[in-house]
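Novice: coords below, sequence missing:
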């Protein structure tokens, strides 16, 4: 039998062991939460997060669209690591969540009236929000894993930044309404290349879309032009053509010319309507090596008109 003199030290040791066990459980529940006390949802275990975490996942993940994608987490317009030492990021509130291991015993205040197996207790850490800290909270389920952003999706974002306009048609003789072309005479055709009307593969329209860890550049350019001269004749087999200069005189176009075989009498306003349909392609390349090339919807030019007459020879 223990004497009273010996009983007090034994009780003291047991009390210290119980306190130590409780402290160890609380330490396991808040293993990475240190710093000054701050506002949080549970004052039972509530300490501040003093330093931003490092990204433990590298931010990458599998995905389609021509190569692996990346996971992107945003909160109020700012991008954050999706996975860190604090757990998984929740874009709904800008905090990280990690399930507490081991889970608290039944009846612990952290369950907020729920029983073990009904959801779980998570360590919530808010390093980027005003007054943020860490606290044990009950959740029905862990935050959803953010979706993967693929290179193909970024290519579509880049493509949406590029504005294609309808090109204009140039002719010689001029289509200003003051000139008349002659049956059988050479006519020059070209696409006006001002602004974004026309872009070549060597000099394309470009835009870049990016998320942390991945960027995609899209290049848009003209591949071919289909001409309609308004006379049901065979369409010229040429591309964008070469603009006519006064110094060219009566020479035919070097790359895109046409000659009418009938005058424009009987046509609306006695003029042939000339249109060109411009075909475009886009080539995109991602920083992870993915890429693709595909056609875009063609754009037809506004119709221009040209009066064509027969040469009258007087005896």
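Specialist: Alright, I've got the coordinates. These numbers come from a predicted model, not from an experiment.
Novice: Please count neighbours and contacts with C-alpha atoms only from this point.
Specialist: OK.
Novice: Packing partners of the strand or helix carrying residue 224?
Specialist: Under the assignment given by DSSP states H and E, the secondary-structure element containing residue 224 is strand 214-228. With contacts defined as 3 or more C-alpha pairs under 8 Å, 6 or more residues apart in numbering; DSSP states H and E, the secondary structure elements packing on strand 214-228 are helix 151-160, strand 205-211, strand 272-286.
Novice: what's the closest of these to residue 258?
Specialist: For the helices and strands packed on strand 214-228, the distance to residue 258 is smallest for strand 272-286, at 11.4 Å, taking C-alpha to C-alpha.
Novice: For this structure, which segments count as helices?
Specialist: Counting by DSSP state H, one finds helices in the chain at the ranges 4-29, 151-160.
Novice: can you list these in a markdown table and add mean neighbour count and distance to residue 298?
Specialist: Listed next are the helices of the chain as a markdown table, based on neighbours: other C-alpha atoms under 10 Å; distance: least, C-alpha to C-alpha, whole Å:
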| stretch | mean neighbour count | distance to residue 298 |
| --- | --- | --- |
| helix 4-29 | 12 | 61 |
| helix 151-160 | 21 | 15 |
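Novice: The ones you listed: which one's closest to residue 208?
Specialist: Across these, residue 208 has its closest neighbour in helix 151-160 (5.1 Å, C-alpha to C-alpha).
Novice: So what touches the closest one?
Specialist: 64-69, 207-210, 214-218, 284, 286, 290-291 (C-alpha atoms under 8 Å, 6 or more residues apart in numbering).
Novice: Out of these, which end up buried?
Specialist: The neighbour-count criterion (16 or more other C-alpha atoms under 10 Å) marks 65-66, 68-69, 207-210, 214-218, 284, 286, 290-291 among the contacts of helix 151-160 as buried.
Novice: and the comparison structure, right after this:
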């Protein structure tokens, strides 16, 4: 018989790491909304115990080219400014369109205008544009043009259409998987496994398009990484892969790609649980009507875990 010897209860340790326990304290529901509809720089978050609180549509990452990046345009395969003193570049005819100011008010002022109907009268819904078509052998093209729809069949703002395509991606924060489970209990020093459950809006790649006036802009997004802050003040965990879901047969092994160890129990923080926050960084490319751009944006999610000290028993 053993006397006065401390024996770690390994069976209880494994059970505590993996199985739910009624003693676990769940987070209370919380949430917040700070959003203007159809804006990219807003937060919408709803937190449910044990579930991620995603932000939609989210904020641009600091220094990450938020706002869609600078669009680029091309003429005969060479980059050209999308906007200049000549107006807005229109990929459909490779010309610059600028609304004429002031607009002609008489037939005489509108003389020699391309596309002007014979029955045109002041007050008709069309507009007059100064059109300039740069490039070799195109010097005689352009001039004052009358159009009821404007360039690209409607004067489409390609950059605004890109914003719509990005919003249509419906990107979310990580769908956090974690062992110990949020409704279970983990132990100090034991491996914690973290992963982002697969899903187009959680792990990508994701693609969406927006169309107007015959122009279509497509946005494609992929996750660069997920940064987990574990709630104990330790260094963040940056995971470039989605992570490996925990399974019982892994026992006490360390996660091969996204893991952590707590060095003190969560009883030391308010509520007795560590809040785990995941920040997903998305890289987005968009293109349409001869223009293209890039965007880096982030989405947040969170869950929580309870961590206790491993208990020792004295056996006699």
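Specialist: That came through, no problem. Predicted, not measured: the structure shown is a model, and the values here were computed from it.
Novice: that older thread, now do the strand holding residue 224 of structure 1 and strand 205-211, the angle between them.
Specialist: What separates the directions of strand 214-228 of structure 1 and strand 205-211 is an angle of 150 degrees, with axes from the mean of the first three to the mean of the last three C-alpha atoms, to 10 degrees.
Novice: with structure 2 superposed, average distance for strand 214-228 of structure 1?
Specialist: Once fitted to structure 2, strand 214-228 of structure 1 is off its aligned match by 1.6 Å on average (mean C-alpha distance after the TM-score superposition for structure 1).
Novice: That strand vs helix 151-160, what angle?
Specialist: Here strand 214-228 of structure 1 runs at an angle of 60 degrees relative to helix 151-160 (the same axes, to 10 degrees).
Novice: which one in structure 2 is aligned with residue 267 of structure 1?
Specialist: Under the alignment by TM-score structural alignment, residue 267 of structure 1 pairs with residue 269 in structure 2.
Novice: got the contact list for its match?
Specialist: Residue 269 of structure 2 sits next to no residue when contact means C-alpha under 8 Å, 6+ apart.
Novice: swap in residue 181 of structure 1?
Specialist: 173, 187, 306-309.
Novice: That one -> structure 2?
Specialist: Across the alignment, which pairs residues by TM-score structural alignment, residue 181 of structure 1 is matched by residue 186 of structure 2.
Novice: ok, so what distance separates that match from residue 247 of structure 2?
Specialist: Taking C-alpha to C-alpha, to the nearest Å as the measure, residue 186 of structure 2 and residue 247 of structure 2 are separated by 15 Å.
Novice: Name the nearest residue to residue 275 of structure 1, sequence neighbours excluded.
Specialist: residue 303 (4.8 Å; C-alpha to C-alpha, 6 or more residues apart in numbering).
Novice: Measure how buried the one you found is and give me the count.
Specialist: The number of residues packed around residue 303 of structure 1, counting by other C-alpha atoms under 10 Å, is 15.
Novice: Am I right that it is in contact with residue 274?
Specialist: Yes - between residue 303 of structure 1 and residue 274 there is a contact under C-alpha atoms under 8 Å: 5.4 Å.
Novice: aligned partner of the residue nearest to residue 275 of structure 1 in structure 2?
Specialist: Under the alignment defined by TM-score structural alignment, residue 303 of structure 1 is paired with residue 303 of structure 2.
Novice: re earlier: any common contacting residues for residue 303 and residue 274 of structure 1?
Specialist: residue 169.
Novice: quick one on the thing from earlier: please convert the helices of structure 1 to a markdown table, extending it with distance to residue 88 of structure 1.
Specialist: Written out in a markdown table, the entries for the helices of structure 1 read as follows (distance: least, C-alpha to C-alpha, whole Å):
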| stretch | distance to residue 88 of structure 1 |
| --- | --- |
| helix 4-29 | 16 |
| helix 151-160 | 23 |
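Novice: Compare those helices and give me the one nearest residue 135 of structure 1.
Specialist: Using C-alpha to C-alpha as the criterion, the shortest distance between residue 135 of structure 1 and those is 9.1 Å, found for helix 4-29.
Novice: In CSV, list the contacts of residue 181 of structure 1 along with neighbour count and distance to residue 255 of structure 1.
Specialist: Formatted as CSV, the contacts of residue 181 of structure 1 follow (neighbours: other C-alpha atoms under 10 Å; distance: C-alpha to C-alpha, whole Å):
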residue, neighbour count, distance to residue 255 of structure 1
173, 21, 16
187, 22, 11
306, 25, 20
307, 22, 22
308, 24, 21
309, 19, 24
